[in-house]
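Student: Show me how the following folds:
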Amino acid sequence: MNASPRPSVLANMSLELRAWNIRRKALLMGEVQGQGYVGQALGVADVLATAWFHAMDYRAEDPEWEGRDRFYLSIGHYAIALYAALMEAGILPEDELETYGMDDSRMPMSGMASYTPGMEITGGSLGHGLGIAVGAALGLKRKGNPAFVYNLMSDGELGEGSTWEAVMSANQWQLDNLICIVDFNNQQADGPSREMLARGPEAPKWAAFGWHAQEVDGNDLAALVAAFDTARALTDPKPRVIICNTRMCKGVDFLEAREITHFVRVEPDEWAKALAKLDEGKPQ
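Tutor: Below you'll find the predicted structure:
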């Protein structure tokens, strides 16, 4: 397996600007429908920027290229964030942005593999993504394909039994081509994740199951780059997990300042204000 870190796919733009672009596209799509999981999209943008523009190998002109690294979105309601990343990567055309969530759009509000180039799996029934990723990683190893499988899952999925079955299976099969990314924003539908079934610390739990575990600030690009590089470069025959502590609504201060819940409501007159606040912090 080629486990050495690789340069950005498109190195002529900073990761900071990539993340800003992802946030902005997600807000524009949310404005189209007047709703959407924009809190999660703003929070996870740095993670997506690092994955797509630093760590992963793919061909924008050929999303089905057999040698590509696979990116599995277990959290189907985060689709708005992944669509923004796919547009930024050149896999989805930006002129489709205004079709988000509409009839016949290739960008439904919950991710579906049958509709969208670059959307590898249909997510949304939470707790299943990592199991699918385990199967894919095992299949790639048996075919001698050196590609990595990345699985982005939510902290809420840590309370699903199927997640831990997949965790055990990945260790059993020594899936060193599997990198799980946990977006830990401490919010799920029933309340703060730490008050449900995600009482920390998380990294020791994964390590106890035989994984190489890292926990980082998911809004710190330098920390994310180092974590992704480490995960790819390891030579131990074990799966890898990066637990990313993120802040929902990151980049839009008046949304960050609210009492955050699983679904952040943005009022009709606030979309333009949110874009303006984001624009104030545009990287140079």
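Student: For the rest of this, base every contact and every neighbour count on C-alpha atoms.
Tutor: OK.
Student: Find the residue at the geometric middle of this protein.
Tutor: Nearest to the geometric centre of the chain sits Leu152, at 4.5 Å (C-alpha atoms, centre = their mean).
Student: Would you indicate which residues of the host helix or strand of Val134 are buried?
Tutor: Secondary structure assigned from DSSP states H and E places Val134 in helix 129-143. When neighbours are counted by 16 or more other C-alpha atoms under 10 Å, the buried residues of helix 129-143 are found to be Gly129, Leu130, Gly131, Ala133, Val134, Ala136, Ala137, Leu138, Leu140, Lys141.
Student: does the third one really touch Gly161, like I thought?
Tutor: No - using C-alpha atoms under 8 Å, Gly131 and Gly161 do not qualify as a contacting pair, with a distance of 10.9 Å.
Student: Report all helices and strands that the helix or strand harbouring Ala26 contacts.
Tutor: Remark: Ala26 resides in helix 15-33, with elements defined by DSSP H and E. On a contact count with 3 or more C-alpha pairs under 8 Å, 6 or more residues apart in numbering; DSSP states H and E, helix 15-33 meets helix 38-50, helix 79-89, helix 271-280.
Student: Make JSON lines out of those helices and add distance to Trp173.
Tutor: Shown next, in JSON lines, are the helices and strands packed on helix 15-33 (distance: least, C-alpha to C-alpha, whole Å):
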{"stretch": "helix 38-50", "distance to Trp173": "27"}
{"stretch": "helix 79-89", "distance to Trp173": "29"}
{"stretch": "helix 271-280", "distance to Trp173": "44"}
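Student: Could you also give me the structure for this next sequence, so I can compare it with the first?
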Amino acid sequence: MLTADLATAAGYRRLQRSIRSEDPDRAVEHLRAMSTDIRLRVLEMIDRAGLGHIGGDFSVTDILATLFGAVLDVDPEHPGAPGRDRFILSKGHAAASLYATLAYCGYFPQSELATFTAPSSALNGHPNRRKVPGVETNTGPLGHGLPVAVGCALGARLRGDGSRTVVVLGDGELQEGSNWEAAMTAGHQGLTGLCAVVDRNRLQQGARTEETVGLDPLAGKWDAFGWEVREADGHDHAALLAAFAPATTGRPVAVVAHTVKGKGVSFIEDRAEWHHRVPDQDQVRAAVKELTR
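Tutor: Predicted coordinates for the structure are as follows:
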């Protein structure tokens, strides 16, 4: 199992404290820089490995940066601390973005990102909790993350430790019925320590969600299941910070984060074929130019 990069972890904790204490504009500036770093590393990982899910990785990046940069109460040096907040990436195929985020925070050395999907690497194509610190549960088969998150939130209530559980779901993933069983349970239980974030990029493998199995009105569905619903631009860090605030109505929180698949690179954005397409070398160079301009 990978172990913490102590120097990076210490720097991350200082950065997180700074972001939380700064004026909003300065905090957003830091989160934008973190998002750019994550996207560049994901691009490098997928280029080296020759596989990955770059569209979904890029759509969820700003969500991950905001959560780990300013919201979650976690410690990379002690990833199993009993009172920690729990984060679950239910859309496990976006593992590269999660790994890049965890490495940025010091859960393990950034040099390990070069091993993404290599034989015997801890960094599998889908996250594995037995190999990667910061991964709370194995994900990949869609529809499993929210049920596990409900269990985590129930456990936190029983312990009374005040910890939060945040789960990020793909929108196409919501076509799995297990999500709605879990959503119904969370609403019934009034799990105020639970936050479900939907990466609403409106694309899934091969087609648009509304052409496959329509989800709209998505916010209305969560509301009907007993959740406090918030909608936000999933690439606006300030809007995300507001949306990730604790529950105020005695219900779990559902954040519908409106995103663009492949955000940040014009020729990847909002195109279904980039669900798991790999850029060639010219495209890599063009993508780096766009991400760093």
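Student: After superposition, what is the TM-score?
Tutor: For this chain pair, the superposition-based TM-score is 0.90 by TM-score structural alignment, normalised by the length of structure 1; 271 aligned residues with a C-alpha RMSD of 1.8 Å.
Student: Need the counterpart of the residue nearest to the centre of structure 1 in structure 2.
Tutor: Mapped onto structure 2 by TM-score structural alignment, Leu152 of structure 1 lines up with Val168.
Student: Check the secondary structure at that match for me.
Tutor: When classified by DSSP: H, G, I helix; E, B strand; the rest coil, Val168 of structure 2 comes out as strand.
Student: That one and Val197 touch, don't they?
Tutor: Yes - using C-alpha under 8 Å, Val168 of structure 2 is in contact with Val197, at 4.7 Å.
Student: what sits against the aligned residue in structure 1 for Thr61 of structure 2?
Tutor: Per TM-score structural alignment, the equivalent position to Thr61 of structure 2 in structure 1 is Ala45. Neighbouring residues of Ala45 of structure 1 by C-alpha atoms under 8 Å, 6 or more residues apart in numbering: Ala19, Trp20, Ile22, Arg23, Ala81.
Student: can you list those in TSV and add distance to Gly67 of structure 1 and neighbour count?
Tutor: Output for the contacts of Ala45 of structure 1, formatted as TSV (distance: C-alpha to C-alpha, whole Å; neighbours: other C-alpha atoms under 10 Å):
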residue	distance to Gly67 of structure 1	neighbour count
Ala19	25	28
Trp20	28	22
Ile22	25	29
Arg23	28	29
Ala81	24	26
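Student: of the residues you listed, closest to Ser125 of structure 1?
Tutor: Set against Ser125 of structure 1, the nearest of the contacts of Ala45 of structure 1 by C-alpha to C-alpha is Ala81 (17.5 Å).
Student: Quick one: map that closest one onto structure 2.
Tutor: Under the alignment (TM-score structural alignment), Ala81 of structure 1 pairs with Ser97 of structure 2.
Student: Now its match: closest residue in space that isn't a chain neighbour?
Tutor: Counting by C-alpha to C-alpha, 6 or more residues apart in numbering, Ser97 of structure 2 lies nearest to Asp57, which is 5.2 Å off, once chain neighbours are set aside.
Student: The one you found and Val42 touch, don't they?
Tutor: Yes - if you go by C-alpha under 8 Å, Asp57 of structure 2 and Val42 touch, sitting 7.5 Å apart.
Student: Need the residues touching each of these two.
Tutor: Jointly contacting Asp57 of structure 2 and Val42 under the rule C-alpha under 8 Å, 6+ apart are Ala96, Ser97.
Student: rewinding a little: the helices and strands packed on helix 15-33 of structure 1: which one's closest to Ile242 of structure 1?
Tutor: helix 38-50 (10.1 Å).
Student: The closest one vs structure 2 - mean distance after superposition?
Tutor: Aligned to structure 2 and superposed, helix 38-50 of structure 1 gives a mean residue distance of 1.1 Å (mean C-alpha distance after the TM-score superposition for structure 1).
Student: picking up where we left off before, in the helix holding Ala26 of structure 1, what counts as buried?
Tutor: Neighbour-count burial for helix 15-33 of structure 1 flags 15-16, 18-32 (criterion: 16+ other C-alpha under 10 Å).
Student: circling back to that earlier point, just checking, the match of Ala81 of structure 1 touches Leu40?
Tutor: No - Ser97 of structure 2 sits out of contact with Leu40 when judged by C-alpha under 8 Å, with a separation of 10.0 Å.
Student: so where do the helices sit in structure 2?
Tutor: Taking DSSP state H as the criterion, structure 2 contains helices spanning 6-21, 24-49, 54-66, 95-105, 145-159, 177-189, 209-212, 218-224, 237-243, 281-292.
Student: Same list (those helices) but as a markdown table, adding distance to Ala257 of structure 2.
Tutor: Shown next, in a markdown table, are the helices of structure 2 (distance: least, C-alpha to C-alpha, whole Å):
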| stretch | distance to Ala257 of structure 2 |
| --- | --- |
| helix 6-21 | 21 |
| helix 24-49 | 16 |
| helix 54-66 | 8 |
| helix 95-105 | 17 |
| helix 145-159 | 16 |
| helix 177-189 | 17 |
| helix 209-212 | 15 |
| helix 218-224 | 10 |
| helix 237-243 | 8 |
| helix 281-292 | 21 |
